[in-house]
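**Student:** got a structure for you, letters missing:
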């Protein structure tokens, strides 16, 4: 089941950037559809004012995901480490997180729901990992505790 497929006709209305500026930081992330029709999450991470992260989030109606166990994501990164995140409810303050490294080439990463741990503001929470029964938000985040530019291309995000 496809959660989101980027292409040249994609509308980005259900996607939003959330940077460290919400806490006074100076990072600057963007999302666009590039000339090849891929989603391109890019920008600069700044450590000024205790900053250090940028994220892009996709919001959708509550999805019953109880028949699935895995995210499958086709992407091309810049060799940096990113996080993929999911929320089972937009009202939760915490997200479930999986960190992955990119290779600089196109790759398909598989993320088992059960491998996604709960975290809030960088702190791992002592609650069970993602059960995967429902979801309302997915996100990519970069926050490697260093000043850097970044670029992550995404083709699709699906459930298996």
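**Tutor:** Sure thing, it's come through. In this text the structure is predicted, and so the values were computed from the model without any measurement. Numbering: from 1, shown residues only.
**Student:** Every contact and neighbour count from this point should use C-alpha atoms.
**Tutor:** OK.
**Student:** what's the offset of the strand or helix carrying residue 16 from the middle of its chain?
**Tutor:** Taking DSSP states H and E as the criterion, the element that holds residue 16 is strand 15-19. The offset between the C-alpha centroid of strand 15-19 and the centroid of the whole chain comes to 10 Å, using Cα atoms, centre = their mean, to the nearest Å.
**Student:** this is the comparison structure:
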């Protein structure tokens, strides 16, 4: 019996993650930390909002319109996250609507490019693990011919939807972590 207990204990310890949450939504979250940036910056008319649910999750939702050369909605958070060498993944705890989104990083707030990792949602709560080395540089929807994300810190996080179609959307966000 003790042998089986030790095996289970070993398996349990070896599967523990060293994931560190870097942002958690809660009923105490100050939504003014986040900035809404939609295609209105280039003449579009897409609308989005970020609200807190009763359970304390961030709810990024709205309508993407293709009118007036539009087509995207996003929320951004300026932050300062130091990246330790052993942290190789961004982990998102989200519940989407079956649509595709992008999670974006900036290593420096002043850089014009964002580093992008697309992700699909299933309609259920899920932990999505995105390799930091796979975040590719993009500016105004165009992939750039420069190296993928290779900074020592993150100064901006953002969620964006831009599926080249007119659509309503909704993404619940619980937390963002590093692993």
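**Tutor:** Cool, got the structure. All figures in this text were calculated on a predicted structure; none of them were measured in a lab.
**Student:** quick one on the thing from earlier: other SSEs contacting the strand holding residue 16 of the first structure?
**Tutor:** Using 3 or more Cα pairs under 8 Å, 6 or more residues apart in numbering; DSSP states H and E as the contact criterion, the elements in contact with strand 15-19 of the first structure are strand 28-33, strand 54-64.
**Student:** Any idea which residue is closest to the centre of the second structure?
**Tutor:** With distances taken as Cα atoms, centre = their mean, the residue of the second structure nearest its centroid is residue 103 (3.7 Å).
**Student:** The alignment partner in the second structure of residue 104 of the first structure: what's it in contact with?
**Tutor:** Under the alignment (TM-score structural alignment), residue 104 of the first structure pairs with residue 123 of the second structure. By Cα atoms under 8 Å, 6 or more residues apart in numbering, the contact list for residue 123 of the second structure reads 95, 96, 97, 98.
**Student:** The second one reaches residue 121, doesn't it?
**Tutor:** In other words, residue 96 of the second structure. Yes: the criterion here is Cα atoms under 8 Å, and residue 96 of the second structure meets it with residue 121 at 4.9 Å.
**Student:** okay, the two: which has more neighbours?
**Tutor:** More neighbours surround residue 96 than the other of residue 96 of the second structure and residue 121, with 22 against 17 (other Cα atoms under 10 Å).
**Student:** Can you find the partner of residue 81 of the first structure in the second structure?
**Tutor:** When the structures are aligned by TM-score structural alignment, the residue of the second structure matched to residue 81 of the first structure is residue 100.
**Student:** Now the residue lying farthest from the centre of the first structure: closest residue in space that isn't a chain neighbour?
**Tutor:** Within the first structure, residue 49 marks the point farthest from the mean C-alpha position, 23.2 Å out by Cα atoms, centre = their mean. Nearest non-adjacent residue to residue 49 of the first structure, counting by Cα to Cα, 6 or more residues apart in numbering: residue 25, 5.0 Å away.
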